[in-house]
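Undergrad: sequence unknown, structure follows:
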């Protein structure tokens, strides 16, 4: 497999695929952060999480269209407005879904899986009706175009650097929110012991709603970032949902560090193997390796000690 390449070519290949893996890692982390919060605290298997991501992507697309036609002088900064709108709209939809459907299905994981899978199909058809079946792409500002030449054969796209920087900032913000804020402390209390948290006056139903909304909002931001590296279609979210669940389970539910470490490991493995093997074979090998590790450590790479 490596015999056909020189050492210099292999170094360049691993560097380029490593950076491509970092971009995939960014999407995985943004998707998995929201899913880990929802699954880790509430035990809800949200199969519609990918559709929340695509909603954020479509909002970014609409915002770019609006700025390009109505506010062309402000087009360079449209993405920051789009990212905020994506978070607010997807968080609001998440809160509505939790109130209408999810709150009636707690402690029934199979029912939540089926209900959210049905919701994902409804949202896919809604996107197909409103935006059409064809994929759409956003127009990037000039400052996000081009690439940096690290060597003669290695170039790094600027939009990829921006996505990674955005991922780092959002991860830090989520960590501070969960560790330092009142909502984060209440969320961790509910995770550790829900009856005791309710006994000391924490409104667990409100915490659940805010948590589900937060997880969906982060998925919306992931959709905004996704538009930088891929085109948006009604079913694009389903391409990432399995990998995202894999990241969450492999890293350990409700563990932020585990989510980041798992996303990095899986994205780098897939990106590197896809160059030398087919994409489907790379996914199969990655899945087999992860399953093998989970057989030895079923709680994931990192796990929280939770009182039962």
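TA: Yes, it's here. From a predicted model like this one, the values you see are computed outputs, not experimental measurements.

Undergrad: hey, let's count contacts and neighbours off CA atoms from now on
TA: Will do.

Undergrad: So which elements touch the helix ranked longest in the chain?
TA: Identified as the longest helix of the chain according to DSSP state H is helix 7-42. Counting contacts by 3 or more Cα pairs under 8 Å, 6 or more residues apart in numbering; DSSP states H and E, helix 7-42 packs against helix 49-70, strand 155-157, helix 158-180, helix 182-192, helix 204-226, helix 238-251, helix 256-276.

Undergrad: Against that first model, consider the following:
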């Protein structure tokens, strides 16, 4: 597999595939951060998480259409506005779903799995009815096009660098929110001891709703990033839900650092192996590697330490 390439060519290939995997890494991180909050902090198995991501992608598509048709002079700034709209649209839908469905199913993981799986099918049909069955795409602003030439053989895509920086900023902001703010302390208190948290005056229902909405909102931002590497269709979210759960479990539920490390490992492994092998074989080998690690360390790479 490697014999036909020289060492310099292999180095360039690994570097190029690594940079090409930046966008995939960013989507994995954003999707997994939202899922880590919902699954790791709340214990809810949200099978509709991919549909919240696709809602963000469709919001990005609609925003691009509005700017292209009515505000062409401001088209270069539409992507930033689209990410904000995607966050609030997906977060608002998440709050409604938590109020209508999820709050009645806490501590019933199998029921939440079935309910959110049904919700994913409903949302897919809604997207199909509203936007059509055909996939749609967006045209990126000029400042997100092109690449940086590092050497004659290595180029770094600008949109990949932009999304990676955005992802790291969101991860840092989420860390400050969850571990350095009063609201984050309330979330952790509800997770560790819900009755006691309610007894000291914490509105546990409000905390649950805001936490679920935050996780879904981050998935919406992942949808905006998704438009950079693929077209958007009603079922596109299902292509990422398994990988996202894999990232969360491999990194360790409720661990933000583990989520980032896991997303980087899996995205880079898949991106590199897809160059030498088929996409399906790359996924199979990645899955076998993750399963092997989890057999040795079932709690994930970075398990949350608790006092026994």
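TA: Ah, there it is. Treat the numbers as computed from the prediction; the structure is a model and nothing was measured.

Undergrad: Tell me how they score on TM after superposing.
TA: Once superposed, the chains reach a TM-score of 0.97 (TM-score structural alignment, normalised by the length of the first structure), with 308 aligned residues with a Cα RMSD of 1.1 Å.

Undergrad: quick one on the thing from earlier: as TSV, the helices and strands packed on helix 7-42 of the first structure with mean neighbour count would be great.
TA: Putting those into TSV (neighbours: other Cα atoms under 10 Å) gives the following:
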stretch	mean neighbour count
helix 49-70	24
strand 155-157	16
helix 158-180	16
helix 182-192	18
helix 204-226	26
helix 238-251	22
helix 256-276	21
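
Undergrad: Compare these and give me the one nearest residue 97 of the first structure.
TA: helix 204-226 (8.8 Å; Cα to Cα).

Undergrad: Count the residues that sit near residue 308 of the first structure.
TA: 7 (other Cα atoms under 10 Å).

Undergrad: For it, give its distance to residue 190 of the first structure.
TA: With distances taken as Cα to Cα, to the nearest Å, residue 308 of the first structure is found 11 Å from residue 190 of the first structure.

Undergrad: Equivalent analysis for residue 237 of the first structure, please.
TA: Distance of residue 237 of the first structure to residue 190 of the first structure, computed by Cα to Cα: 30 Å.

Undergrad: Next: residue 118 of the first structure.
TA: Residue 118 of the first structure sits 28 Å away from residue 190 of the first structure, going by Cα to Cα.

Undergrad: ok, now residue 115 of the first structure?
TA: 24 Å.

Undergrad: Residue 46 of the first structure too?
TA: Noted for residue 46 of the first structure: a distance of 19 Å to residue 190 of the first structure, by Cα to Cα.

Undergrad: other SSEs contacting the host helix or strand of residue 91 of the second structure?
TA: Here residue 91 of the second structure, judged by DSSP states H and E, is contained in helix 78-100. Contact here means 3+ Cα pairs under 8 Å, 6+ apart; on that basis helix 78-100 of the second structure packs against helix 49-70, helix 204-226.

Undergrad: could I get those as a markdown table with distance to residue 270 of the second structure?
TA: Formatted as a markdown table, those follow (distance: least, Cα to Cα, whole Å):
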| stretch | distance to residue 270 of the second structure |
| --- | --- |
| helix 49-70 | 19 |
| helix 204-226 | 17 |
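
Undergrad: of those, which approaches residue 265 of the second structure most closely?
TA: Closest to residue 265 of the second structure of these is helix 204-226 (Cα to Cα; 18.1 Å).

Undergrad: Have a look at how far, on average, that closest one is from the first structure.
TA: Helix 204-226 of the second structure: mean distance to aligned residues in the first structure after superposition is 0.6 Å, counting by mean Cα distance after the TM-score superposition for the first structure.

Undergrad: Show me what that helix is packed against.
TA: Applying 3+ Cα pairs under 8 Å, 6+ apart, one finds that helix 204-226 of the second structure makes contact with helix 7-35, helix 49-70, helix 78-100, helix 182-192, helix 194-199.

Undergrad: picking that back up, can I get the helices and strands packed on helix 7-42 of the first structure in JSON lines with distance to residue 294 of the first structure?
TA: Formatted as JSON lines, those follow (distance: least, Cα to Cα, whole Å):
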{"stretch": "helix 49-70", "distance to residue 294 of the first structure": "23"}
{"stretch": "strand 155-157", "distance to residue 294 of the first structure": "34"}
{"stretch": "helix 158-180", "distance to residue 294 of the first structure": "25"}
{"stretch": "helix 182-192", "distance to residue 294 of the first structure": "22"}
{"stretch": "helix 204-226", "distance to residue 294 of the first structure": "25"}
{"stretch": "helix 238-251", "distance to residue 294 of the first structure": "7"}
{"stretch": "helix 256-276", "distance to residue 294 of the first structure": "12"}
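
Undergrad: Of these, give the one that comes closest to residue 5 of the first structure.
TA: Nearest of these to residue 5 of the first structure, taken as Cα to Cα: helix 256-276 at 11.2 Å.

Undergrad: now that closest one and helix 7-42, what's the angle there?
TA: Using axes from the mean of the first three to the mean of the last three Cα atoms, to 10 degrees, the direction of helix 256-276 of the first structure lies 140 degrees away from that of helix 7-42.

Undergrad: Between its first and last residues, how far does stretch 225-244 of the second structure reach?
TA: Termini of stretch 225-244 of the second structure sit 15 Å apart (Cα to Cα).

Undergrad: Thanks a lot, see you next time.
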